[in-house]
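Novice: what follows is a protein structure lacking sequence information:
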């Protein structure tokens, strides 16, 4: 419980995806910095893989390991979405829902003042209410994404949108003009969030039920970035909606010194300032073979230097291997690097040679890039990345690489032209200027 100085004990339960656990961890550090005690709940391997808190906060952030129950079709040791191809993530959700008992036992025995939970543990608010613990649904989505999903009644089954096409236009409850909606190929790829999966509960329902049971809705946003969406959310929900800010990353130097960084830095140091494209699609996104080929040949055609962190497999259950075009690495030798293992992304983005970032549109990556004034090029894959991309495009903060609306296909020419537009051409100057402008908003830990 709260101590005599008014400091709180807060339990945190993010969904088992590093794109969720990372912002939860950033928020945990901010709250611990104010003297509050944090219990961070996750599966054992996830906790072992998360960056450790800085020494001055280590005593205030304790990790609680929740062993994941065995579930048919879920590979042993697969505890995060990055360990699995997309079609197997549904089994992780099924195992996650079996943690209701252990979570309830922890809350009962440790009696925190608050619990902050994600969209997936929609049941956590109900457990907290029964135990007299106050609760916050903390979604890592931005206001535009949450507004697009809509009010609680819509999430819980009352939504008029039934087909993929219904999600390609802004919903009726948005009273202002906006481009925020999915492209058809984006929503078709993830339509199980609406229709359901092996867990028996749709992602949309999880969000609605989580909103219904909490005392406060918190989200990764700020009035400086999206005032109209936050106003809409306040009108939409009969409870406080609290933006926690963009949760910018910490000091890149905290990522530590590794042998790989030494060789990466030497290569980056040899490039001219602001000329290089950093390419990375996050821990949960992998291009198809066709996309990979066109992106690679587009990078080659662009003539620009690049550093590409390429994930060819999403965990050991992923059997669809992808390969670079024949002779590609030899042809771009000296100008481009393809890196197949983990990199300290913050250190790369902070390096002076980087001018632009070709990204999947995950909000973590967008915030990291804008914190270092790196122009954004967008190539979406799954989840809410499409909504993030439309929001960034609408404000000319990010440039989407043109793709076929129906199947998402891309050409090497459009990749090359997009890269040159954002990196060097006069008509793409707006994206470079916007990245500079956003640094003061996104990179400020005090902005709400």
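Specialist: Sure thing, it's come through. Since the structure is predicted, the reported quantities are computational estimates derived from the model, not experimental observations. Numbering: from 1, shown residues only.

Novice: could you use CA atoms for every contact and neighbour count after this?
Specialist: Noted.

Novice: those strands in the stretch 1-150 of the chain, which residues are they?
Specialist: 9-13, 37-42, 61-65, 114-117, 134-139 (DSSP state E, counting those that start in this stretch).

Novice: angle of the second one against strand 61-65?
Specialist: Going by axes from the mean of the first three to the mean of the last three Cα atoms, to 10 degrees, strand 37-42 is angled at 30 degrees with respect to strand 61-65.

Novice: which elements pack onto strand 37-42?
Specialist: The helices and strands touching strand 37-42, judged by 3 or more Cα pairs under 8 Å, 6 or more residues apart in numbering; DSSP states H and E, are strand 9-13, helix 18-33, strand 61-65.

Novice: also this one, for the comparison:
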């Protein structure tokens, strides 16, 4: 048979298993769908509660729901980080580690059948027992790093604020299962043949080319940004009311405020943020999370006295429920995004060219904010060096510079539009996924484990 008539390689069989946080689950699910759309067989492992919350799938992905074991003290139905209070995260780790035996059984059954045997298991950072199961069955492992390459950099002295350094110390504390987060990461990372990062040279030319050396890994593959697909139209309920409110606002006049779901602000900081919005005098749409230190039923219970009445619907809209972030950011009325700087939120904001006002909270958010501030797509809110707190004047100053002051806004908008061209480059991101598949095939063909 001549080379021109050779058959295409068979599809890969891939198991993907993310950590129980939607900032991990959704990018992994986007990767799963992109792999499945190329004809590969993908099994995506999570828990029933998380699977039930996934958006409709665009491709044939096999969703494997492993029931999360009961742990005393963990709230009923709490299966992801955004449904678990921050002080109970150790209980979520304990429940998560209880998935070790069910996952080992799932993988053993798949490996016992040559027609189902996985070619790869793609893991998150914390699954040391899943990495051990893959090694036992001689299934090669890959790690998906849903962070930017900036996370691997060692900044110069004085660049990282004291409060961020103290929060990073939490990575070295055992939160359950006898291993710290850093130990879990190291265990998995050392056993993976490939590390794939949700970034690329175009997004981080200053960092990505050096990330393999920084991580001491032979192969770190750029996955691209895995930008989310367009959101379906919002048809009913509070979300429809929110979008109708946006429809009557002038173009570029609204600041969208959303600080993620995992680390709610204490009520005193909610008040400072509210006062800062009022001082700045710009329209806003605020997806407000329940504060970490109070029990409340609606936004009026936690905002400064009179704030809700003075601002709601006239020049502000506040929701305490889930907000359709992609639809909001894509709306012509939105002129900037006040964000906690999770990787997904940054990508989603810049996908629409929205300049950023940045309030990073933990994890990779500080490095993300410094990366974006260096690209002059926005400003960080001034914080207290010791405890990370902020005040209304710092909030108002950052908002005015990004939203209202023509000279600085022009710079931030121009640079955000440059980043939009990268975030919205479908060909670039599809090429990154294709190259990732080629690396998987290359390792499989060479018998690399």
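Specialist: Great, that's in hand. Predicted, not measured: the structure shown is a model, and the values here were computed from it.

Novice: among the helices and strands packed on strand 37-42 of structure 1, which comes closest to residue 210 of structure 1?
Specialist: Judged by Cα to Cα, the one of those that comes nearest to residue 210 of structure 1 is strand 9-13, at 12.4 Å.

Novice: and that closest one, which stretch of structure 2?
Specialist: Applying TM-score structural alignment, one finds that strand 9-13 of structure 1 aligns to the residue range 13-17 of structure 2.

Novice: and the matching stretch, how far from structure 1 on average?
Specialist: Mean deviation of stretch 13-17 of structure 2 from its aligned counterpart in structure 1 after superposition (mean Cα distance after the TM-score superposition for structure 1): 0.8 Å.

Novice: among the helices and strands packed on strand 37-42 of structure 1, which is the most enclosed?
Specialist: Burial of those is given as mean neighbour count (mean count of other Cα atoms under 10 Å); strand 9-13 ranks first at a mean of 24.

Novice: angle of it against strand 61-65?
Specialist: Calculated by the same axes, to 10 degrees, strand 9-13 of structure 1 forms an angle of 40 degrees with strand 61-65.

Novice: re the thing from before, run through who's touching the match of strand 9-13 of structure 1.
Specialist: Stretch 13-17 of structure 2 has contacts (Cα atoms under 8 Å, 6 or more residues apart in numbering) with 28, 32, 40-46, 116-124.

Novice: mind checking how far residue 427 of structure 2 is from residue 95 of structure 2?
Specialist: Between residue 427 of structure 2 and residue 95 of structure 2 the computed distance is 40 Å (Cα to Cα, to the nearest Å).

Novice: meant to ask about residue 72 of structure 2
Specialist: With distances taken as Cα to Cα, residue 72 of structure 2 is found 9 Å from residue 95 of structure 2.

Novice: got it, and residue 311 of structure 2?
Specialist: Counting by Cα to Cα, the gap from residue 311 of structure 2 to residue 95 of structure 2 is 42 Å.

Novice: one step back: between residue 427 and residue 95 of structure 2, who's got more neighbours?
Specialist: Taking neighbours as other Cα atoms under 10 Å, residue 427 of structure 2 and residue 95 compare with residue 95 leading, 21 against 9.

Novice: go ahead and confirm that one touches residue 66.
Specialist: No. In this structure, residue 95 of structure 2 is not within contact of residue 66 by Cα atoms under 8 Å, at 11.5 Å.

Novice: and the contacts of stretch 13-17 of structure 2, which are buried?
Specialist: The neighbour-count test (16 or more other Cα atoms under 10 Å) marks 28, 32, 40-46, 117-124 as buried among those.

Novice: in structure 2, what range does stretch 384-396 of structure 1 match?
Specialist: Using TM-score structural alignment, the match for stretch 384-396 of structure 1 in structure 2 runs over residues 364-376.

Novice: any idea how far the match of strand 9-13 of structure 1 is from the chain center?
Specialist: Remark: stretch 13-17 of structure 2 is offset 20 Å from the chain centroid, using Cα atoms, centre = their mean, to the nearest Å.

Novice: ok, stretch 118-138 of structure 1 next?
Specialist: Here the centre of stretch 118-138 of structure 1 is set off from its chain's centre by 22 Å, with Cα atoms, centre = their mean.
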